[in-house]
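Novice: everything below, folded, please.
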Amino acid sequence: MNARSRSNVVVTGRSDGPVVLLAHGFGCDQNLWRLVVPELAERFRVVLFDHIGAGKSEVASWSPERYASLDAYAEDVLDICAELDLRDVTLVGHSVSAMIAVLAVNRSPERFAKLVMLTPSPRYIDDGDYRGGFSRADIEELLESLESNYLGWSAVMAPVIMDNPGRPELGDELKDSFCRMDPEIARVFARATFLSDNRDDLAKVEVPTLVIQTARDAIAPQEVGRFVHTRIPASELVTLDATGHCPQLSAPEATAEAITAFVSTP
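Specialist: Take a look at the predicted model:
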């Protein structure tokens, strides 16, 4: 099966516009971009896809051995770019896909014009002077909870990740997205996500980069966004007037505007 079918690739927007490739985060699928796509599609050729094991991807292509690290997800992104012959791409990665995007850009920089990292974290676990927001014990407890009762974990964690208590429907949507994922796939992806350390990969990024964070994020605190910004030489940092880890849902207009302004700047 080709990459387009395997990853449920959808292309929309202006066929003659700059390419914007949207990569979703853990437990999600391309549907979570739906509120920012209309604005982006007015000016850009927008390419969406589902990571293998998520959404309407070809689940039979998933294996625990291949997808035990983020490298395989980066290879999938490059396969999509090659099959569609995408060039001068702005790759937008949300959450863990921000690091998947870093790996893809570093592996084939000739494909990419720009990089957008939405609420990124190169390492979730604190390490010496580095503050990722979690202790190792925190992460081990999180993974143990996820592995023992994935549906219960989803119900508890989704509102925390979304962090918009006045809009409970957003947390419900994220919970439902989590619950659609096969628990075994979620377990492997969660370990690849929360135990990864991509700090050394940041300095290798050579394309102009936009780091987008929110004013309050329980998963990727502001100091993490500042760390990413300082480590990527050609980067700028934008803090949205929003809360939570998924501003494409909680603040779609501001998120789309930040991406549009960055892509449109020569």
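Novice: CA atoms for contacts and neighbours, from now on please.
Specialist: Fine.
Novice: separation between the residue nearest in space to the middle of the chain and Ser135?
Specialist: The residue lying closest to the centre of the chain (C-alpha atoms, centre = their mean) is His94, at 2.3 Å. Separation of His94 from Ser135 (C-alpha to C-alpha, to the nearest Å) stands at 22 Å.
Novice: residue contacts, the residue nearest to the centre of the chain?
Specialist: The contact partners of His94, by C-alpha atoms under 8 Å, 6 or more residues apart in numbering, come to Ala23, His24, Gly25, Met117, Leu118, Thr119, Pro120.
Novice: if you set the cut-off to 10 Å instead, what comes out?
Specialist: Residues in contact with His94 (C-alpha atoms under 10 Å, 6 or more residues apart in numbering) are 22-26, 33, 100-101, 116-121, 212, 245-248.
Novice: I'd like the structure of this one too, to check against the first:
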Amino acid sequence: MNLTQKHALTVTGRPDGQPVMFAHGFGCDQNMWRFVAPEFAGTHRVVLFDHVGAGRSDLRAYDDQRYSSLEGYASDVLEILHDLDLRDVVFVGHSVSAMIGVLAAIREPDRFAKLVLVGPSPRYIDDGDYVGGFGKADIEAMLESLDSNYLGWSSAMAPVIVGNADRPELGQELTQSFCATDPAIAKKFARVTFLSDNRADLAKLRTPALILQCADDVIAPSVVGDYVHEHLEGSTLVAMNATGHCPNLSAPAETVAAIKAYL
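Specialist: Below you'll find the model as predicted:
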């Protein structure tokens, strides 16, 4: 199976430009970057893709064993970079894709120039002194709810995740995106995402990273952004005015400006 079909791969922008790869979060697809990615097309080679199970990806490519951890998704990122023969890549990862990018860059640091981590979290569950934002019981209850009624969970959770209650259309869009994801795969990806623990991986990263931290982010609160910044050597932390967990949707101009200032 070719990777264009597997990941609904789209490559635009300047063929000779530095590559910028945008990776979407849980329940989303590459469409979530539609207000951000075009702003780089004049200067960069822009790479967009869907994780297997999301968007227009080929569901036949889903493999339980491969995607039982975030490493499988990191392998997909590296496969795409190999296939397109890309180096000096700026990887922009939203939510769980931030950690997927970290894992990929640890494995093949020569492929990456910089990482941009949008709302990253190395672990969602509180653990001793570590604050992830959720108790273990909270996550178990959420996964149980997701298992029993994925569509109901989506319509309840999406507006909370995106924040910006005064702009209900954003919550509606994320709900529709969740509902367009294959439910069986989404349930498995949710477990991999929300039960992951990548704290020990942060110290292994040698690629410079920008952390974009939103205000009032229930999924990755500011204390988590601070933790990532403290544990990623040479990282840059930007506290955004944007609220919620999806600044690529809610505040694309601020997101673009922060990334361009860093690059």
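Novice: which of the contacts of His94 of the first structure fall in strands?
Specialist: In strands, defined here by DSSP state E, the members of the contacts of His94 of the first structure are Leu22, Ala23, Val116, Met117, Leu118, Ile212.
Novice: for the third one, give its distance to Met1 of the first structure.
Specialist: Same thing as Val116 of the first structure. Val116 of the first structure is 29 Å from Met1 of the first structure, by C-alpha to C-alpha.
Novice: comparing the two, which residue is more hemmed in?
Specialist: For Val116 of the first structure and Met1, the more surrounded residue by other C-alpha atoms under 10 Å is Val116, and the numbers stand at 28 against 8.
Novice: give me the number of residues near Tyr67 of the first structure?
Specialist: For Tyr67 of the first structure, the neighbour count with other C-alpha under 10 Å is 17.
Novice: err, Ser69 of the first structure, not the other one
Specialist: 19.
Novice: hang on, it packs against Leu103?
Specialist: No. Ser69 of the first structure lies out of contact with Leu103 (C-alpha atoms under 10 Å); the separation is 11.3 Å.
Novice: quick one: residues contacting the aligned partner of Asp29 of the first structure in the second structure.
Specialist: Here Asp29 of the first structure is matched to Asp29 in the second structure, going by TM-score structural alignment. Shown in contact with Asp29 of the second structure (C-alpha under 10 Å, 6+ apart): 8, 23, 48-57, 177-178, 180-181.
Novice: contact partners for the closest residue to Asp29 of the second structure other than its chain neighbours?
Specialist: Nearest residue to Asp29 of the second structure, sequence neighbours excluded (C-alpha to C-alpha, 6 or more residues apart in numbering): Gly55, at 5.0 Å. Gly55 of the second structure makes contact with 7-8, 27-31, 49, 177-178, 180-182, according to C-alpha under 10 Å, 6+ apart.
Novice: swap the cut-off to 8 Å and go again
Specialist: Ala8, Cys28, Asp29, Gln30, Ala180, Thr181.
Novice: helices - which of the residues you listed land there?
Specialist: Ala180 (DSSP state H).
Novice: what's the farthest-apart pair in the contacts of Gly55 of the second structure?
Specialist: Ala8 and Ala180 (14.8 Å; C-alpha to C-alpha).
Novice: now do the helices in the stretch 51-200 of the second structure.
Specialist: For the stretch 51-200 of the second structure, the helices defined by DSSP state H, counting those that start in this stretch cover 70-83, 96-107, 136-148, 150-162, 168-180, 183-194.
Novice: and among the ones you listed, the most buried is which?
Specialist: Across these, the average number of neighbours (mean count of other C-alpha atoms under 10 Å) peaks for helix 96-107, which reaches a mean of 25.
Novice: just the contacts of Asp29 of the second structure now: which is nearest His229 of the second structure?
Specialist: Ala23 (20.2 Å).
Novice: so how far is Ala98 of the second structure from the nearest residue to Val96 of the second structure once chain neighbours are set aside?
Specialist: Nearest residue to Val96 of the second structure, sequence neighbours excluded (C-alpha to C-alpha, 6+ apart): Gly25, at 5.4 Å. Distance from Gly25 of the second structure to Ala98 of the second structure, counting by C-alpha to C-alpha: 8 Å.
Novice: excluding sequence neighbours, find me the nearest residue to the residue nearest to the centre of the first structure.
Specialist: Leu118 (4.6 Å).
Novice: how many neighbours does that neighbour have?
Specialist: Using other C-alpha under 10 Å, the number of residues around Leu118 of the first structure comes to 29.
Novice: doesn't Val92 make contact with it?
Specialist: Yes. Leu118 of the first structure is in contact with Val92 according to C-alpha atoms under 8 Å; the separation is 7.2 Å.
Novice: shared neighbours, these two?
Specialist: Counting by C-alpha under 8 Å, 6+ apart, the contacts common to Leu118 of the first structure and Val92 are Ala98.
Novice: could you report the separation of the match of Asp29 of the first structure from Asp166 of the second structure?
Specialist: For Asp29 of the second structure, the distance to Asp166 of the second structure (C-alpha to C-alpha) stands at 24 Å.
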